[in-house]
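Novice: next comes the sequence, and after it the predicted model I'd like to discuss.
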Amino acid sequence: MGAVCNKVVLATHNQGKIREFKAALSELGLEAVSIGELCQVNEPEETGKTFMENALLKARYYMEFCRLPCLADDSGLAVEPLHGAPGVYSARYAGENATDEENNEKLLRELADVPFEKSKAKYICALALVYPDGRYMTAKGACEGLIQKEANGEGGFGYDPYFYVPELGTTMADISLEEKNKRSHRALALRLLVDKLRAEDATHE
């Protein structure tokens, strides 16, 4: 890819994601810039039924505006006893403009009768990198855990204070940012995408 274009547009305004994406792509000599640095455009409606459908939708939408390779992600929480909910509605589980607290309150209500050991859940991240010539590359990462009934930890956001990771013995909100960036669903998906890009570059050498 590097031989074709050294710039990748990030389809996000989230500063945490931007830092993470820029650091990973810089390993490949790629310059990552957020869509906000290039132009002001309304966000697309996320109509996909899966995380990957939404990631591809967003990447293609922004790529059309900037005509550069565009990287988008879609992620959220899938809870086994709730048949995969909140899923693609994770950010708006309790309503369109719901806060993290409101989403968590609804999640706990839905799981009120589910024992802790049966509250299996996954954080899932889908990444899509779309090129102006129509090619695209995808990657997916997941982090498994359980949903506990009491919040724990001051870090993180979203469902992190309730997302218990057995191998760590605590929640995603109770670990360092460095540790989270090694284990998170987004970090795992990003690592896989970078490996795919590196392999693609190697075939063109």
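Specialist: Alright, I've got the coordinates.
Novice: rest of the way, CA atoms for contacts and neighbours
Specialist: Fine.
Novice: and Ser34, how many neighbours?
Specialist: Look at Ser34: counted by other Cα atoms under 10 Å, it has 22 neighbours.
Novice: list the contacts for it?
Specialist: For Ser34, the contact set (Cα atoms under 8 Å, 6 or more residues apart in numbering) comprises Val9, Leu10, Ala11, Thr12, His13, Ile18.
Novice: which of those count as buried?
Specialist: The neighbour count (16 or more other Cα atoms under 10 Å) marks Val9, Leu10, Ala11, Thr12, Ile18 as buried among these.
Novice: from these, which is closest to Lys180?
Specialist: Ile18 (15.6 Å; Cα to Cα).
Novice: what strand or helix carries that closest one?
Specialist: Using DSSP states H and E, the element containing Ile18 is helix 15-26.
Novice: re earlier: any chance of CSV for the buried ones among the contacts of Ser34, columns distance to Lys120?
Specialist: Shown next, in CSV, are those (distance: Cα to Cα, whole Å):
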residue, distance to Lys120
Val9, 35
Leu10, 31
Ala11, 30
Thr12, 29
Ile18, 29
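Novice: of all the residues in the biggest helix by length in the chain, which ones are buried?
Specialist: Secondary structure of the chain per DSSP state H: the longest helix is helix 185-204. Under the neighbour-count criterion of 16+ other Cα under 10 Å, helix 185-204 has His185, Arg186, Ala187, Leu188, Ala189, Leu190, Arg191, Leu192, Leu193, Val194, Leu197 buried.
Novice: below is structure B, check it against A:
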Amino acid sequence: MELVFATNNAHKLEEVQQMIGDRFKLLSLADIGCHEDIPETGVTFEENAQQKTDYLKEKFNVDCFGDDSGLEVDALQGEPGVYSARYAGTRDMEKNIDLVLEKLGNNDHRTARFKTVISLNINNEQHFFEGSIEGRIINERIGTKGFGYDPIFIPNGYDITFAEMSLEEKNRISHRSVAVQKLCNFLFSIK
């Protein structure tokens, strides 16, 4: 069975395909000829994820899922949150990371979490799946794997950043893996 994942992020696609395995073939936006920017104007992860699936269902009439993920830093009142990808006003993750570190400064309160919400539109029904992982923000980038804020986030119970973990290690514990596992459990129950 084919499912469209509302992304052109090759890292995300690879992560999720590895978790789903070969029971479902994931297609990217480019695979279905969707080259438009899908609106993300919601104020919650749920709203943004649903905007993606609603858009694809309306324009392409495909079974699909989309996610919205972000980093929530407690000392920054939950920022960057839904604005994680454009926190510094651009999609430049280096600038986004710089802004988080700058705003935190010497603050010792560095607890944070990554959160993902997946919206699935299948058989003309909407379903939501959520995952999160608690951790902390460190003072400098460490590691070269992963993407986004991975080089400054250490999950609770670990002493390395997401950017130091192999894809397999990260997929066992990440916010996305928790949400995708819930998605998989649902998909496997209806297939």
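Specialist: Looks like it came in fine. These numbers come from a predicted model, not from an experiment.
Novice: care to give me the TM-score?
Specialist: With the length set by TM-score structural alignment, normalised by the length of the second structure, the two chains reach a TM-score of 0.92; 191 aligned residues with a Cα RMSD of 1.7 Å.
Novice: residues in contact with Asn104 of the first structure?
Specialist: Gly158, Tyr159.
Novice: for it, pull up the helix or strand it's in.
Specialist: Using DSSP H and E, the element containing Asn104 of the first structure is helix 100-110.
Novice: average offset between that helix and the second structure?
Specialist: Its matched residues in the second structure lie on average 1.0 Å from helix 100-110 of the first structure after superposition (mean Cα distance after the TM-score superposition for the first structure).
Novice: so where is that helix in the second structure?
Specialist: Under TM-score structural alignment, helix 100-110 of the first structure corresponds to residues 93-103 of the second structure.
Novice: residue contacts, the spatially most central residue of the second structure?
Specialist: Centrality entry for the second structure: nearest residue to the mean C-alpha point is Ser69, 3.6 Å, by Cα atoms, centre = their mean. The contact partners of Ser69 of the second structure, by Cα under 8 Å, 6+ apart, come to Phe45, Gly81, Val82, Ser84, Phe114, Lys115, Thr116, Val117, Arg176.
Novice: quick revisit: not counting its own residues, what contacts the helix holding Ile18 of the first structure?
Specialist: Contacts for helix 15-26 of the first structure (Cα under 8 Å, 6+ apart): Leu10, Thr12, Glu31, Ala32, Val33, Ser34, Leu190, Arg191, Val194.
Novice: what's the first one aligned with over in the second structure?
Specialist: Applying TM-score structural alignment, one finds that Leu10 of the first structure aligns to Phe5 in the second structure.
Novice: repeat for the last one
Specialist: Counting by TM-score structural alignment, Val194 of the first structure corresponds to Cys184 in the second structure.
Novice: over to the fifth one?
Specialist: In the superposition onto the second structure, Val33 of the first structure corresponds to Leu27 when matched by TM-score structural alignment.
Novice: what helix or strand is the residue lying closest to its match once chain neighbours are set aside on?
Specialist: Counting by Cα to Cα, 6 or more residues apart in numbering, Leu27 of the second structure lies nearest to Val4, which is 4.6 Å off, once chain neighbours are set aside. Taking DSSP H and E as the definition, Val4 of the second structure sits inside strand 2-5.
Novice: how much does that strand stray from the first structure?
Specialist: With mean Cα distance after the TM-score superposition for the first structure, strand 2-5 of the second structure averages 1.5 Å from its match.
Novice: give the other helices and strands that that strand contacts.
Specialist: On a contact count with 3 or more Cα pairs under 8 Å, 6 or more residues apart in numbering; DSSP states H and E, strand 2-5 of the second structure meets strand 25-27, strand 64-73.
Novice: any chance of the contacts of Ser69 of the second structure in a markdown table, plus distance to Thr144 of the second structure and secondary structure?
Specialist: Below are the contacts of Ser69 of the second structure laid out as a markdown table (distance: Cα to Cα, whole Å; DSSP: H, G, I helix; E, B strand; the rest coil):
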| residue | distance to Thr144 of the second structure | secondary structure |
| --- | --- | --- |
| Phe45 | 27 | helix |
| Gly81 | 23 | helix |
| Val82 | 24 | helix |
| Ser84 | 19 | helix |
| Phe114 | 18 | strand |
| Lys115 | 21 | strand |
| Thr116 | 22 | strand |
| Val117 | 25 | strand |
| Arg176 | 19 | helix |
